[in-house]
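Colleague: The sequence isn't on hand, but the structure is:
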């Protein structure tokens, strides 16, 4: 089966939208589906390196961005996640529907917001197989800010400025949403408005996938 006919969908959304919780709900309630993510706890067995690289980005690279490490180095580290998702898609069985977390869309948007406006990697990423559809789980910056403990659980790739403050977070998340939706503008996109819980968001996602 060719890539364009693979049963392949992408779950997208801003920081704090609860995508990981939705992915877990989908995995539990749609046993015939496969979920794919690089988030902690959702990476499949045998891929400890993927989890370790993600952890090192947060613990080692981001705290020293602009001093020890450049934004180009950061983009190179983030690309490992993108390539992992692409490789897993290539190996994926054609007859099993797949829900993938964010794909390259969110990472590309975050790289652009970090100051890397143009990079040859972007052209390569955009040449990857495209999903049948994107399900965008939305959340307002205000709700996402509360879910982050009013900024206490944020990393530097989730806000503008030297420290997590509301205005920098709101501006970053607004820009992130714009860039992600711009990246998938030529694909079928269903936007799920903010839900009161991950379970309700999962219900909405399941309804879209079933249709």
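Modeller: Nice, I can see it. Just so we're clear, the structure is a prediction, and the values are computed from it rather than from any experiment. Numbering: from 1, shown residues only.

Colleague: Every contact and neighbour count from this point should use C-alpha atoms.
Modeller: Will do.

Colleague: which residues of this structure fall in helices?
Modeller: Per DSSP state H, the chain carries helices over the ranges 19-29, 48-56, 71-91, 105-113, 120-126, 141-147, 166-183, 198-210.

Colleague: So which of the ones you listed is the most surrounded?
Modeller: Sort these by mean neighbour count, taking mean count of other Cα atoms under 10 Å, and helix 105-113 sits at the top with a mean of 21.

Colleague: That one - contacts with which helices or strands?
Modeller: Using 3 or more Cα pairs under 8 Å, 6 or more residues apart in numbering; DSSP states H and E as the contact test, the elements touching helix 105-113 are helix 71-91, helix 166-183.

Colleague: Next, the angle helix 105-113 makes with the first one.
Modeller: What it means is helix 71-91. Taking axes from the mean of the first three to the mean of the last three Cα atoms, to 10 degrees, one finds helix 71-91 and helix 105-113 inclined to each other by 170 degrees.

Colleague: And here is the other one:
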């Protein structure tokens, strides 16, 4: 653990919806067991932390479809459970184990901004959380991620503009999401990986960055 900061060294893997982060993390976890991988994906949550997954699903199911019934700050409050969980898990990680965090707070913060909660003091608090040594950004164009979403069939209401998914609403939302995320990480060391091809070369490129960063 870095005694000056109180947390182990860590990098963040970031990218738009359907950028391939989860698949890359799964590949890296199989081939780089010396690293710790933190995510709020259901497959990476311990049984005692299953509440985090249920809350995320309920946000999509119960809050996003009825935004007029809930304030943007309420949405941010629910999403904060995932953000604080990642921070807590990071601070509990063994001192000698470098960490890779899936999205950290940056993606959820960007989504909260797009939902209208940009002025919430919750977001200002998130920005005080430990800063990563590096952000690895998977830069995937909306045209590619639209195909990966099965032309919108797999989308939820926090992944596109409009009441129903269509190519234009998805493209505009993902463009704004990418802009908001890049705005949040502009003062951090960032490595951009163009991710449009097979999983293995992408995972290899990420692994190379992590090896250089962690030594």
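Modeller: Good, I have the coordinates. Source: prediction; values computed, not measured.

Colleague: Tell me who's in contact with the most centrally placed residue in structure 1.
Modeller: In structure 1, the centroid-proximal residue (Cα atoms, centre = their mean) is residue 102; its distance is 3.2 Å. Going by Cα atoms under 8 Å, 6 or more residues apart in numbering, residue 102 of structure 1 touches 10-13, 37.

Colleague: could you dump those residues to JSON lines with neighbour count and distance to residue 211 of structure 1?
Modeller: Compiled in JSON lines, the contacts of residue 102 of structure 1 are given as follows (neighbours: other Cα atoms under 10 Å; distance: Cα to Cα, whole Å):
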{"residue": "10", "neighbour count": "23", "distance to residue 211 of structure 1": "15"}
{"residue": "11", "neighbour count": "24", "distance to residue 211 of structure 1": "15"}
{"residue": "12", "neighbour count": "25", "distance to residue 211 of structure 1": "18"}
{"residue": "13", "neighbour count": "25", "distance to residue 211 of structure 1": "20"}
{"residue": "37", "neighbour count": "22", "distance to residue 211 of structure 1": "23"}
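
Colleague: one step back: of all the helices of structure 1, which one is nearest residue 133 of structure 1?
Modeller: For the helices of structure 1, the distance to residue 133 of structure 1 is smallest for helix 198-210, at 9.2 Å, taking Cα to Cα.

Colleague: For that closest one, give me every contacting residue.
Modeller: For helix 198-210 of structure 1, the external contacting residues (Cα under 8 Å, 6+ apart) are 18, 21-23, 25-26, 135, 137, 190, 192, 194-195.

Colleague: quick revisit: how far away is the residue nearest to the centre of structure 1 from residue 38 of structure 1?
Modeller: Using Cα to Cα, to the nearest Å, residue 102 of structure 1 is found at 9 Å from residue 38 of structure 1.

Colleague: go on, residue 188 of structure 1?
Modeller: Distance from residue 188 of structure 1 to residue 38 of structure 1, counting by Cα to Cα: 23 Å.

Colleague: More neighbours: those two, which one.
Modeller: Remark: of residue 188 of structure 1 and residue 38, residue 38 carries more neighbours, 21 against 11, as counted by other Cα atoms under 10 Å.

Colleague: Pull up the gap between the more buried one and residue 50 of structure 1, please.
Modeller: 7 Å.

Colleague: tell me, what's touching those two both at once?
Modeller: Counting by Cα under 8 Å, 6+ apart, the shared contacts of residue 38 of structure 1 and residue 50 are residue 81.

Colleague: Skip the chain neighbours and tell me the closest residue to the residue nearest to the centre of structure 1.
Modeller: Spatial nearest neighbour of residue 102 of structure 1, chain neighbours left out: residue 12 (4.7 Å); criterion: Cα to Cα, 6 or more residues apart in numbering.

Colleague: Just give me the match in structure 2 for that neighbour.
Modeller: Aligning on TM-score structural alignment places residue 12 of structure 1 opposite residue 14 in structure 2.

Colleague: Just list the residues touching its match, thanks.
Modeller: Taking Cα under 8 Å, 6+ apart, we find residue 14 of structure 2 in contact with 21, 102-103, 106-107, 135-138.

Colleague: Check residue 130 of structure 1 too.
Modeller: Taking Cα under 8 Å, 6+ apart as the test, what residue 130 of structure 1 contacts is 3-4.

Colleague: when you align them, which residue in structure 2 goes with it?
Modeller: When structure 2 is aligned by TM-score structural alignment, the residue opposite residue 130 of structure 1 is residue 131.

Colleague: Quick check: its match vs residue 106 of structure 2, distance?
Modeller: 11 Å.

Colleague: what does residue 13 of structure 2 give?
Modeller: Distance of residue 13 of structure 2 to residue 106 of structure 2, computed by Cα to Cα: 10 Å.

Colleague: Turn the helices and strands packed on helix 105-113 of structure 1 into TSV, including distance to residue 112 of structure 1.
Modeller: Converted to TSV, these look like this (distance: least, Cα to Cα, whole Å):
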stretch	distance to residue 112 of structure 1
helix 71-91	10
helix 166-183	9
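
Colleague: between the ones you listed, which one is nearest to residue 147 of structure 1?
Modeller: Of those, nearest to residue 147 of structure 1 by Cα to Cα is helix 166-183, at 12.5 Å.

Colleague: now the closest one and helix 105-113, what's the angle there?
Modeller: Using the same axes, to 10 degrees: helix 166-183 of structure 1 against helix 105-113 is 120 degrees.
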